[in-house]
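> Got a predicted structure plus its sequence, pasted below:
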Amino acid sequence: MKNSFSTHSQIAVVSSFADLINTHFQGNENARCWSRNLMGDFKEIVDRLHLKENITEVSCEDLLALQLSEQGQRARETILNDIQLLTDFGASPCLNLVQHYQRDDECDFIATDVYSYHVDRSPIATDTFLCTYHGAASDILPNDQAKQKILIPELREKLKALYDGPESGFDDFLAEYFFDLHYQPKPHAQPINLGNGHIWRLAVDHPMQQVVPCIHRAPIENEDEYRLLLIC
């Protein structure tokens, strides 16, 4: 399949949900994309939904209650089908209407919110799935174009100054507060935007993982535009 994503060695582009889920990550690959050109009016769904908080979870019942045009109904059917596919696979998909995420303002020299490049971690074998139907889409960063923030000398020294405990517990401190999950782009790094409509599967840091986890971040939202995001 020809796709701009396929030029990156860490990304495998597939044409079905079965291909998305049925092969383990291996080698350099740590991201997989079910590339799709979706039909339907996803903006109509966003416009019909009501934002209750900065992030509002949207249920299937909420979707079914919307009065939609033919194109809106088409978009709704796609979302409901995606939710069913992921649920049948054993995942727990969540559809979110996003105005913005909470910013990390506790530490002024190292951010640990989702707008910072980071990897996901789990105590069990799992992957991250996501699809942006409307609005700004997430980015991933090739692993060789990023450096773990805790390995940057000036940041590490500041973290050591923040830590109040024995040297033997410093690494546990970094993990407890998720500092070790975050990455800094190297100069001239080239992020890869995940686009709208595609379902992505990203490698997570877990005990059985055979590849490096996928570095990604949430985008800065477009002004006056909500994101409609399926994630699990």
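In hand now; what should we look at?

> CA atoms for contacts and neighbours, from now on please.
Will do.

> And the contacts of the one helix or strand L80 maps to?
In this assignment (DSSP states H and E), L80 forms part of helix 70-89. Identification of contacts with helix 70-89 by C-alpha atoms under 8 Å, 6 or more residues apart in numbering yields 17, 38-42, 44-45, 60, 63-64, 92-93.

> Contacts for the strand of greatest length in the chain, please.
Of all the segments of type strand in the chain, defined by DSSP state E, the longest one is strand 127-134. Outside of strand 127-134, the residues within contact range by C-alpha under 8 Å, 6+ apart are 42-43, 46, 120, 138, 195-204, 226-232.

> what's the distance between that strand and the middle of its chain?
With C-alpha atoms, centre = their mean, to the nearest Å as the basis, strand 127-134 stands 6 Å off its chain's centre.

> what's the answer for stretch 198-206, then?
The answer for stretch 198-206 is 8 Å, by C-alpha atoms, centre = their mean.

> contacts for it?
20-21, 25, 30-37, 119-132, 194, 209, 211-214.

> Now, these that are in helices?
20-21 (DSSP state H).

> Check it against this one:
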Amino acid sequence: MNNTFSNSSQIGTVSTFSELVNTDFKGERNALCWCRNLEGDFKEIVDQLQLTENITEVVPEDLLALQLSENGNRAREIILNDFRLLTDFGASPSLNVLKCYDRDDEFDFISTDVYSFHVDRSPIATDTFLCTYYGAATDIIPNEQAEQKVLIPEIQKKLAALHNGPSEEFEDFLKEHYFDLDYQPQPYSVPVSIGLGHLWRLAVDISLTL
């Protein structure tokens, strides 16, 4: 496992699911990793699934319908157990097989797609749980190594021109279109791969509305 994240004060590690969901975020810490070395053939599952879209959601019934080898079945049981753990906790897990994500190319100076570093936002207190079982894993980056794009002068100027409204409504405009969630890595930044098999819990920005 890549342990570069262990040097960041924002990322912590745990050894059980109970620790993952019950450990409070304190101070700068906003990410927790349940480090796991999973056994099983996850590629076999991917190879057997019928992929019709760039993003195909797979439900437990789809997994149960597959005829798998012993190693494939071991991988399936791991995924199904993660489903049970998260569902019993009160989360709404979903399993996706990705060919690729669609790109947001509406603007050439800022994007809000998953190819950029960004934070999630929710109107209620919640967290994001994330795990890659097979394929290319997601990268995350510590806050201190990234800059909010709306604070970069040249981008802010273009967004202000796009807004073309009262200055007191500019911040609401940024939030409404999710521009304020996008971040740019600093030149010295070192992105962290979430790795394969590890289950992560990431803090979510809370946006309260009346």
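Received the coordinates, thanks. None of these values were measured; they are calculated from a predicted model.

> follow-up on the earlier one: in structure 2, what range does the longest strand of structure 1 match?
The alignment of strand 127-134 of structure 1 onto structure 2 (TM-score structural alignment) spans residues 127-134.

> so where do the strands sit in structure 2?
For structure 2, the strands defined by DSSP E cover 11-14, 31-34, 55-58, 95-98, 117-118, 121-122, 127-130, 139-140, 146-148, 182-185, 192-193, 199-203, 205-206.

> With structure 1 overlaid, how far apart is the first one on average?
So that's strand 11-14 of structure 2. By mean C-alpha distance after the TM-score superposition for structure 1, the fitted strand 11-14 of structure 2 averages 0.8 Å away from its aligned residues in structure 1.

> And for the longest one?
Once the two structures are superposed, the average separation between strand 199-203 of structure 2 and the matching residues of structure 1 is 0.3 Å (mean C-alpha distance after the TM-score superposition for structure 1).

> Buried residues, that strand. List them.
199-203 (16 or more other C-alpha atoms under 10 Å).

> mind putting the residues you listed in TSV, distance to L85 of structure 2 included?
TSV is the format used below for the buried residues of strand 199-203 of structure 2 (distance: C-alpha to C-alpha, whole Å):
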residue	distance to L85 of structure 2
L199	11
W200	13
R201	13
L202	17
A203	19
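
> just curious, which of these is nearest to E169 of structure 2?
Set against E169 of structure 2, the nearest of the buried residues of strand 199-203 of structure 2 by C-alpha to C-alpha is A203 (27.1 Å).

> quick one: the aligned partner of the closest one in structure 1 from K52 of structure 1, how far?
Counting by TM-score structural alignment, A203 of structure 2 lines up with A203 in structure 1. Here A203 of structure 1 is placed at a distance of 31 Å from K52 of structure 1 (C-alpha to C-alpha, to the nearest Å).

> Can you name the residues that contact F178 of structure 1?
By C-alpha under 8 Å, 6+ apart, the neighbours of F178 of structure 1 are T112.

> That one maps to what in structure 2?
By TM-score structural alignment, F178 of structure 1 lines up with Y178.

> what's the spacing between the residue nearest to L141 of structure 1 when sequence neighbours are not counted and N81 of structure 1?
Leaving aside its sequence neighbours, L141 of structure 1 sits nearest to P191 (C-alpha to C-alpha, 6 or more residues apart in numbering; 4.8 Å). Distance, P191 of structure 1 to N81 of structure 1, by C-alpha to C-alpha: 30 Å.

> The two: which is more packed in?
When P191 of structure 1 and N81 are compared for neighbours, P191 comes out ahead with 16 against 12, by other C-alpha atoms under 10 Å.

> Please identify the buried residues of stretch 30-42 of structure 2?
Buried residues in stretch 30-42 of structure 2, defined by neighbour count with 16+ other C-alpha under 10 Å: 30-35, 40-42.

> Take those and write them to CSV, including distance to Q10 of structure 2.
CSV is the format used below for these (distance: C-alpha to C-alpha, whole Å):
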residue, distance to Q10 of structure 2
N30, 5
A31, 6
L32, 8
C33, 11
W34, 15
C35, 16
G40, 31
D41, 32
F42, 30
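
> before we move on, back to that, can you say which of the contacts of stretch 198-206 of structure 1 are buried?
20-21, 25, 30-35, 119-121, 126-132, 194, 209, 211-214.

> which residue is nearest the middle of structure 2?
For structure 2, the residue nearest the mean C-alpha position is L130 (5.5 Å; C-alpha atoms, centre = their mean).

> ok, that residue to F170 of structure 2 distance?
32 Å.

> quick one: contacts for the nearest residue to V46 of structure 2 once chain neighbours are set aside?
Excluding the flanking residues, the one nearest V46 of structure 2 by C-alpha to C-alpha, 6+ apart is V97, at 7.4 Å. Contact partners of V97 of structure 2, counting by C-alpha under 8 Å, 6+ apart, are 46, 51, 55-58.

> follow-up on the earlier one: any idea how far the match of A203 of structure 2 is from D139 of structure 1?
From A203 of structure 1 to D139 of structure 1 the distance is 14 Å (C-alpha to C-alpha).

> do F109 of structure 1 as well
22 Å.

> Between those two, point out the one with more neighbours.
D139 (18 against 10).
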